[in-house]
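>>> the following comprises the amino acid sequence and a computationally predicted model.
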Amino acid sequence: MRQALLLALAALVIVSCGRRGPQPQAVEPQAFADTTPPSIIYPAFGDADPHPWEDRHPGHYPVHGLDVSRWQPPIDWRTARASGVSFAFIKATEGGDFADPKFDEHRRGAQAAGVPWGAYHYYYFCRPAHEQARWFIQNVPKGADLPHVLDMEWTPHSKTCRIRPDGRTVRAEAQKFLDILERHYGRRPIVYTTVDFYGDTDIGRLPKTEFWLRSVAGHPRNVYPRAIWRFWQYTGTGLVPGVQGKVDINTFNGTPEAWAHWKAGG
């Protein structure tokens, strides 16, 4: 009996050693690793509802910027830039028939102040990707300083479109939209998304795609395990000189040198 038991255990060990577990997904080191010394605190903005950061603080990152839309009154972009705003993502369109009425005002103001800008599109799953891409192209001229952005998140409060496709459909639609814009503008857009959408759809599996992640109550490395991210939206209640009221603030994942290289298309 004892001999039979030992033989069974030995066979189990041999079989186990022959199996291979799932291989870890390869990640881009510069997009995943924290690239700034945690001992350095860079200029930080105010916050109407600050989070008590227990992990790496957003202020440990040197390059910060805003995302804005029609909900922001006219912005004093020169004051914002002087306070440390290094970039702006400006809402241009949503769905297949809505254009943000403040897009041109914000874009021209940022340009005049020397704030690098890109535009973003808020996606609805009630219109096909090619229609939404054409609508964006119709409203956003070439000449942006930054890649444009595809904003994908669930729309439970929409009065007209609350569709929640499966992950495969979501990724296929995103791929079409990104491909069309890349062909037109010459640079692949970034994808902005939220925690629940990221987890529900596996959108992180999109190839050749950089991500801008929303995480206002924890560092992305904790909230989005193993995610590759380029931008982090760390608050929706920021207070920035030159901007009336609360505004979203984001940080770039990298040093000023990395920012200059990436912004130039590197």
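Thanks, I have the structure now.
>>> okay, CA-based contacts and neighbour counts for the rest of this
OK.
>>> which residues belonging to stretch 193-202 are considered buried?
Neighbour-count burial for stretch 193-202, with 16 or more other C-alpha atoms under 10 Å as criterion, is recorded at Thr193, Thr194, Phe197, Tyr198, Thr201.
>>> show me those that map onto strands.
Members of the buried residues of stretch 193-202 lying in strands (criterion: DSSP state E): Thr193.
>>> export the buried residues of stretch 193-202 to a markdown table and tack on distance to Tyr122?
Output for the buried residues of stretch 193-202, formatted as a markdown table (distance: C-alpha to C-alpha, whole Å):
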| residue | distance to Tyr122 |
| --- | --- |
| Thr193 | 10 |
| Thr194 | 13 |
| Phe197 | 14 |
| Tyr198 | 15 |
| Thr201 | 17 |
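>>> pretty sure Tyr124 contacts Gly95?
Yes. Shown here, Tyr124 and Gly95 form a contact pair, counting by C-alpha atoms under 8 Å, at 5.1 Å.
>>> so where do the helices sit in the protein?
2-18, 29-32, 77-82, 103-113, 129-139, 167-185, 195-201, 220-223, 256-263 (DSSP state H).
>>> could you dump those to JSON lines with distance to Asp55?
Output for the helices of the chain, formatted as JSON lines (distance: least, C-alpha to C-alpha, whole Å):
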{"stretch": "helix 2-18", "distance to Asp55": "38"}
{"stretch": "helix 29-32", "distance to Asp55": "16"}
{"stretch": "helix 77-82", "distance to Asp55": "27"}
{"stretch": "helix 103-113", "distance to Asp55": "32"}
{"stretch": "helix 129-139", "distance to Asp55": "37"}
{"stretch": "helix 167-185", "distance to Asp55": "30"}
{"stretch": "helix 195-201", "distance to Asp55": "18"}
{"stretch": "helix 220-223", "distance to Asp55": "9"}
{"stretch": "helix 256-263", "distance to Asp55": "22"}
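>>> alright, now check it against this:
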Amino acid sequence: MKLRTTLSALLITVLAACGGGGKGTAIPVGEAIAPNFRDADPVNFKGQKPSRYPVHGIDAARFQKSINWGQARRNGVNFAFIKATEGGDLLDPGFKSHWRGAGHAGVARGAYHFYYFCTAPEVQARWFIRNVPKTKGMLPPVLDMEWNPFSPTCAHRRPEASVVQDEMRRWLKIVEAHYGQRPIIYTTPRFYKENKLSGFRGYEYWLRTTAKSPREAYPGQGWRFWQYSATGLIDGIQGEVDLNAFSGSKAEWNAWMAARAAQ
């Protein structure tokens, strides 16, 4: 696939509206604003600190019941990964509202799927596709791979690493073909190690590590996004929210958006 989108095509001026409606400040999609965040439980990361990265954002789900997306955007929420689906039949009740609000506010938005090991990957891929619209400028879809200790049916189902990787490839192939974007993989240190994902190549990673830096938690693993806090405080968002950093400079963010956002 030839990705020749220019930055100018992505910098579409939209209304940074309050919660997706009303009047606000016009902010181009993709224009990086410095984070004006706080953290209820900050960590003193050794060596590799989130503050060294200028482009930050959030991930959101039904737990974020009230987001004034326009205000959040003006406080440095440059991107948002929004939970869309789980398994083969669960749609996050906050997805549609968050998707619409982020889009109206000029936040670069992407959707993620929480994977279940009790449903075939083909069924889960089709469910994600059914619920997440192909939208110009959207970030690559995300496959959220972590053990699920809460599901009444899937909590104790933990296949061997070879099975996990096979199911991942099947989901990823279907979703990439539909959206024309190679998905990103989100994971946790335990899941990454137990399923030998250091050898799962060809994909960008979004890594969760809120106690150690990515260099410490995932030795040798490259990453595109780092989820560094689950206790972020941002004006415009009620309650705590996950904080994430992009791996490069503002110029690298612009280049990545030009190459990876949907046509």
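Arrived safely, thanks for sending. Just so it is clear, the model here is predicted, and its values are computed rather than measured.
>>> can you calculate the TM-score here?
TM-score for the superposed pair, counting by TM-score structural alignment, normalised by the length of structure 2: 0.83. Supporting figures: 225 aligned residues with a C-alpha RMSD of 1.1 Å.
>>> ok, of the buried residues of stretch 193-202 of structure 1, which one's closest to Ala10 of structure 1?
Thr201 (41.9 Å; C-alpha to C-alpha).
>>> residue contacts, that closest one?
Taking C-alpha atoms under 8 Å, 6 or more residues apart in numbering, we find Thr201 of structure 1 in contact with Asp166, Gly167, Arg168, Val170, Arg171.
>>> now the buried members of these.
Buried by 16+ other C-alpha under 10 Å: Gly167, Val170, Arg171, out of the contacts of Thr201 of structure 1.
>>> nearest to Thr155 of structure 1, of these?
Among the buried ones among the contacts of Thr201 of structure 1, and counting by C-alpha to C-alpha, the member closest to Thr155 of structure 1 is Val170, at 13.3 Å.
>>> just give me the match in structure 2 for that closest one.
Aligning on TM-score structural alignment places Val170 of structure 1 opposite Val164 in structure 2.
>>> for that match, what are its contacts?
Asn195.
>>> over to Asp76 of structure 1?
So Asp76 of structure 1 contacts Gly109, Gly242, Val243 (C-alpha under 8 Å, 6+ apart).
>>> tabulate those (a markdown table), appending distance to Thr251 of structure 1 and neighbour count.
Output for the contacts of Asp76 of structure 1, formatted as a markdown table (distance: C-alpha to C-alpha, whole Å; neighbours: other C-alpha atoms under 10 Å):
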| residue | distance to Thr251 of structure 1 | neighbour count |
| --- | --- | --- |
| Gly109 | 21 | 17 |
| Gly242 | 18 | 16 |
| Val243 | 17 | 19 |
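>>> from the residues you listed, which is closest to Lys263 of structure 1?
Nearest to Lys263 of structure 1 among those, with distances taken as C-alpha to C-alpha, is Gly109, at 19.2 Å.
>>> next up, the contacts around the closest one.
Counting by C-alpha under 8 Å, 6+ apart, Gly109 of structure 1 touches Ile75, Asp76, Trp77.
>>> show me what His184 of structure 1 aligns to in structure 2.
Counting by TM-score structural alignment, the partner of His184 of structure 1 is His178.
>>> one more: Pro62 of structure 1?
Checking TM-score structural alignment: Pro62 of structure 1 goes with Pro54.
>>> so how far does stretch 26-45 of structure 2 reach from one end to the other?
End-to-end distance of stretch 26-45 of structure 2 (C-alpha to C-alpha, to the nearest Å): 35 Å.
>>> hmm, who's touching that stretch?
In contact with stretch 26-45 of structure 2 (C-alpha under 8 Å, 6+ apart) are residues 10-16, 54-56, 74-78, 105-108, 210-213, 229, 231-235, 240, 250, 254, 257.
>>> tell me which residue lies nearest the centroid of structure 2.
Nearest to the mean C-alpha position of structure 2, by C-alpha atoms, centre = their mean, lies Phe81 at 3.3 Å.
>>> need the counterpart of it in structure 1.
Checking TM-score structural alignment: Phe81 of structure 2 goes with Phe89.
>>> and the gap between that match and Asp248 of structure 1?
From Phe89 of structure 1 to Asp248 of structure 1 the distance is 10 Å (C-alpha to C-alpha).
>>> same deal with His157 of structure 1?
20 Å.
>>> no further questions, thank you.
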